[in-house]
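[1] A predicted structure for the sequence below; I have some questions about it.
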Amino acid sequence: MAAERTALKSPPKGAPQLDDERRAPIDAAISDLQRGARAWSHLTIGQRAKLLGRVRATVVATAAEWADVASLSKGLEPGHPLRGEEWLSGPYATLVALDAYAESLGRIERGGSPLDGVRMDAAPGERVRVHTFPTHAIDGLLLSGYTTEVWFEPGVTEAEARARAGLGQLDATGTSSVGLVLGAGNITSIPVLDVLYELLAFNRVAILKVNPTQDSLVPVYERALAPLIEPGFLRIVRGAGDVGGYLVSHPEIAHVHITGSAATFDAITWGTGADGARRRRENRPQLKKPITAELGGVSPIIIVPGEWTSADLRFHAEHVATMRLQNSGHNCIAGQVVILSSDWAQRDAFLAELRAAYDRAPARPVWYPNSAAKMDAAAASYPDARWSVDHTRAIVEIGAEDEASDLETTEYFSPVLGVVTLPGNGQEFLDAAVAHANERLTGTLGANVLIDPVTQAALGDGFERAIADLRYGDIAINTWTAFAFLTPTATWGAFPGASIDDVESGIGVVHNAMLLERVERSVARGPFRPFPRSVPGVVRARGRGGVSVLPKPPWFVTSRTGAAVSEGFTRFRMDGNLARLSATLVKAYGA
């Protein structure tokens, strides 16, 4: 006989209402989760780690279907060269997160800290940082030249950081509650990773409301996450905004987490129309429970002038094109505004390479809802924009007399890339570009900086000080901030300081598999040059720049073998088969 369901309170008067047929299964799901919350609080750390192992096995079993369904949902038919994106941003991102969380739980279970054995040192501005990637030799081999650091807020000591690492798992038997995760619609691992963070950082079981763009993935999610669903730690529901509104207002939901836009966040928090405006004026939010959020923004790509080879110009033009065109630009941290020096002797040569790389990237659908309207808005604001590939992507080059405000304040979430110029060279330019990004661009989620190792060595401490001055939650140096997203031991979220009154790019962080408290930002660093060109450059620049074994990262939209290499990397994470990995690395050299 089925267990008697817990009686639920009704949503408050005025909250969005659903008819009985749609409301009943949602209420039943929340009732199941209430019992699941109690069960979760009784699991030991070791039992939680074993549960993650079961989830890992079911993710492995569904990985190929996951990548295929996600690709088809975005119009990438079999054989399309960009299908590798869905391997990396779906099952790969989930598997590495599960492994990293399990490692943290294992250290806690043994009476230690997730930071045991992890290097920490000082960062600029009286900060402490922890070097979170690579932490294993295989990571250092596959992704040589790439690192991540998590910087804590000023004033946090190394002892405090180590003592507080673990978050909710430091009190595994504490009270558990039910949280709502409003899933993202663009990247298929985001809803899963957000659910895992609710469970492990805060001991909240979760009801996941899937974005309608992800409806085709629901059967895959249900199989991949079956070990969480069976004991009542997770329920998955579908629906449009009315379902989300009902869940947000439900009295048994203790917390809301959303990945989406600032406009959706404001609608949840304050309401819409005249009523929402009145609540804002009166400072009376309609949402009466805590909310965290990962939202978007306008991400800068700061290019510090230096002496680049023709190969450097071509490589980083493809790099910038990738930052904008991956997933057809439907990313919260897609680079949107390139900041160049008007005094850089190679400015025109770089722009020529950028236009060519933008055109050279494979054609693909612009698939996300409302993207056409965003692109129409860009066309209206910038009638001289350069459109290409059947009018599906644009580059807007802002002249000295042109107005850049729309480009710098509107997250286009589509293949629209802008270029603005500032005067200066060296430290003068870098400081001006940092100030421009902080003061003129909307959002605080992700910023990218490209700098050759010789110039970086010449700037010395001034470069690190400029990085500290960037008010962004994730910063990438000679890589893209998406690398931090894919690295589970990095944190992912906006720069601290936002509130429901001015949410900017969000509140709180996710991922954070070492379960660190009071973090300020993550910094990812990559190799300025790919293999084999990276080797002599690092020698000349006194060790800076990073040596990579990859001739071209598989996530580049111009990689000829990116689909095969991305799948191969994921399959290695699935089974650890070194022989198959060797074959994958051979394919990588065909990029």
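    On my side now, so go ahead. Numbers count the residues shown, from 1 in each chain.

[2] make it CA atoms for all contacts and neighbour counts henceforth
    Fine.

[3] Does residue 65 touch residue 220 like I think?
    Yes - shown here, residue 65 and residue 220 form a contact pair, counting by Cα atoms under 8 Å, at 7.3 Å.

[4] Just the buried residues of the helix or strand harbouring residue 406, please?
    Per DSSP states H and E: residue 406 is located in helix 405-409. Residues of helix 405-409 classed as buried by neighbour count (16 or more other Cα atoms under 10 Å): 407, 408.

[5] Following the chain past it, name the next helix or strand.
    Assigned by DSSP H and E, the successor of helix 405-409 is strand 416-422.

[6] helices and strands around that following strand, which ones?
    Strand 416-422 is packed against strand 335-341, strand 393-397, helix 426-440, with contacts defined by 3 or more Cα pairs under 8 Å, 6 or more residues apart in numbering; DSSP states H and E.

[7] Out of those, the one nearest residue 266 is which?
    Set against residue 266 and scored by Cα to Cα, the helices and strands packed on strand 416-422 come closest in helix 426-440, at 21.4 Å.

[8] Now do the SS call for the residue most central in space within the chain.
    Nearest to the mean C-alpha position of the chain, counting by Cα atoms, centre = their mean, stands residue 485 at 3.8 Å. Secondary structure for residue 485, judged by DSSP: H, G, I helix; E, B strand; the rest coil, is helix.

[9] take the one below as the second:
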Amino acid sequence: MTTSAPAADRLAEADRAVADLVRGESAWAALGLARRRELLERVHTAAGEHAAAWVRAAAAYKRLPDDSPLTGEEWITGPYPVLTGTGALAASIRALEAGRSPVDAFTTRPAPGGRVAVRVLPHSVYDRLLLSGFSADVWMPPGITTDEIRDRAGLALRRPKETGGVGVVLGAGNITSIPVLDVLYELYAHNRVVVLKLNPVTDGLLTVFRAVLAPLIDAGAVRILTGGADIGTHLVHHPDVGHVHMTGSAVTHDAIVFGTGAAGADRKRAGTPLLDKPVTSELGGVSPTLVLPGNWSDADLRFQAEHVATQRLHNGGYNCVASQVVVLSSGWAQKDRFLAHLRAALAKAPARPAYYPGSDDRVAQALTEYAGARRIGDRVLIEDLDARDPGPALTTEYFAPVLGVLELPGDPAAFLDDAVTTANERFAGTLGVNLIAHPRTLAALGPALDEAIARLRYGTVAVNAWTGVGYLTATASWGAFPGHTVDDVQSGIGVVHNALLLDGPERTVVRGPFRPAPRSLLHGEPSLSPKPPWFVTNRTAATTGRLLSGFAAAPRWSALPGIFASALRG
């Protein structure tokens, strides 16, 4: 279906897609675990075969030149997480087939507040080599025991004949793996057949997505449609659709659930949704980066400034978990030097087209709202946020290359305590928070660090890493902190990815190296990781991303030397 077709034809095709899935639900229910795994493995193969076409299509709508290192972002956030995700999910199904739990091969440890954490990264020897120095743990809610984690992992695949009806996935328009991963999670975690409605920004990926998901389309479990808001509205209100999952903003969520204008606002206040069916979501927010004071070398200041610039500028700033406000200690002796490096990193990052609709308007809005905002190329830095009255930067997701700086007082311990409270109580959204600190500072904090992590009400917490690493970790959970409701949705309801199919995870905690190799080794950090390929200043990101995707399609020792050689040149 194309958006140029007459409206009646497009609505009729949407109806046919739903009718196909009503019939397909029975066919899906009849498939055992082995057959479902085989279909997933065929999706994995197709993703590898069509990876290059996928990246070309994404680069085309984002208007990236073919030879730009920035196409590495399209490899690493497009086919790569789909390849790793299908591989990890197939391994979970294999465990269930054998009568085991998907988490049997993973270790657990105690976490603060009576929690249990599942170590999901590193898991294989390949993880230890390719992501040296990085780790990820999924923290379960307080009181959930290790035995309960193991017994419940598998979700709907423990009862494959009990299907969940027809669901609609409203696809994202920014990161191209999101629509495919969301479809797979609906189908495998919830046993729900799916119609995917693409965001119009990504219509150029329709052919690729249909090729990648062809095994599931042929099985009658998936349909893919294009179209505008009229098709999305028709689908979510269709009487044969029982569930909706969306990726986007809280504003879009509320328009879908309550309607628009004054009537929609009245429904939200009254708690009477226009859409009376379950809705799960992964939404954005204002993600902070908390930078703890310490005694850093100039190389440390420069590297971490590039790290923060990446957290804001990756994919042009059009990420639900892009950092929007850097929180610094006003008393940090190196604050001014760090800010000088941050300005330089923002200026050094490659320019790119503002492909996402409304971006230029949101940049102009930030420049109007803050007299002290400065342009640095095609991006904006706001250094004069007032802690008493910071304005909209803490509550409005700009979804554009806009970065603010907020200062709070205190030494590392006092600053961290205040910063956690500020992040929890004053920032909109709960999707992700970053924390950057020198290893000596982390050591001095001791148990207070884990206690601070436990206090942070965010779905992903990253220490000396970007929360985007959590997105890229297939076995980690991804989504808002639990507890939101449709009338106060914040960053969403439910999780995705979660290839271990853990029941009700609370958060993912990612840790990374403070320094890149070889400086990490010179300072006693056990990390071989050079500048990560997702850094916007990485010169070989395109080659490294392509090689990593090829490896994820067919893991093999012979591929590693080429990956390492490309990564070291980055």
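    Structure received. This is a predicted model, so every value here is computed, not measured.

[10] And the helix holding residue 406 of structure 1 against structure 2, how far off on average?
    For helix 405-409 of structure 1, the mean deviation from structure 2 after alignment is 1.0 Å (mean Cα distance after the TM-score superposition for structure 1).

[11] residue range for that helix in structure 2?
    Matched against structure 2 by TM-score structural alignment, helix 405-409 of structure 1 falls on residues 391-395.

[12] Same check on stretch 442-450 of structure 1?
    Under TM-score structural alignment, the match for stretch 442-450 of structure 1 is residues 428-436.

[13] ok now that stretch, how far from the chain's centre?
    Mean-position distance between stretch 428-436 of structure 2 and its chain equals 12 Å (Cα atoms, centre = their mean, to the nearest Å).

[14] May I see the buried residues of that stretch?
    For stretch 428-436 of structure 2, burial by neighbour count (16+ other Cα under 10 Å) applies to 428, 429, 430, 431, 432, 433, 434, 435, 436.

[15] Tell me which residues are up against it.
    283-292, 304, 320-321, 323, 394-397, 457-467, 479-481, 490-491, 514 (Cα atoms under 8 Å, 6 or more residues apart in numbering).

[16] how about stretch 115-129 of structure 1, which residues of structure 2 does it hit?
    Going by TM-score structural alignment: stretch 115-129 of structure 1 matches residues 103-117.

[17] quick revisit: quick one, which of the helices and strands packed on strand 416-422 of structure 1 is nearest to residue 27 of structure 1?
    strand 335-341 (40.6 Å).

[18] how far apart are whichever helix or strand comes after that closest one and its match in structure 2?
    The element immediately downstream of strand 335-341 of structure 1 (helix or strand, assigned by DSSP H and E) is helix 347-360. With mean Cα distance after the TM-score superposition for structure 1, helix 347-360 of structure 1 departs from structure 2 by a mean of 0.5 Å once superposed.

[19] what's the average distance of the helix or strand just after helix 347-360 of structure 1 to structure 2?
    Scanning forward in sequence from helix 347-360 of structure 1 by DSSP H and E, the next helix or strand is helix 371-381. When structure 2 is overlaid, helix 371-381 of structure 1 sits 0.7 Å from its aligned residues on average, using mean Cα distance after the TM-score superposition for structure 1.

[20] contacting residues around helix 371-381 of structure 1?
    366, 385, 406, 407, 412, 413, 414, 415, 416.

[21] Before I go, just wanted to say thanks for your time.
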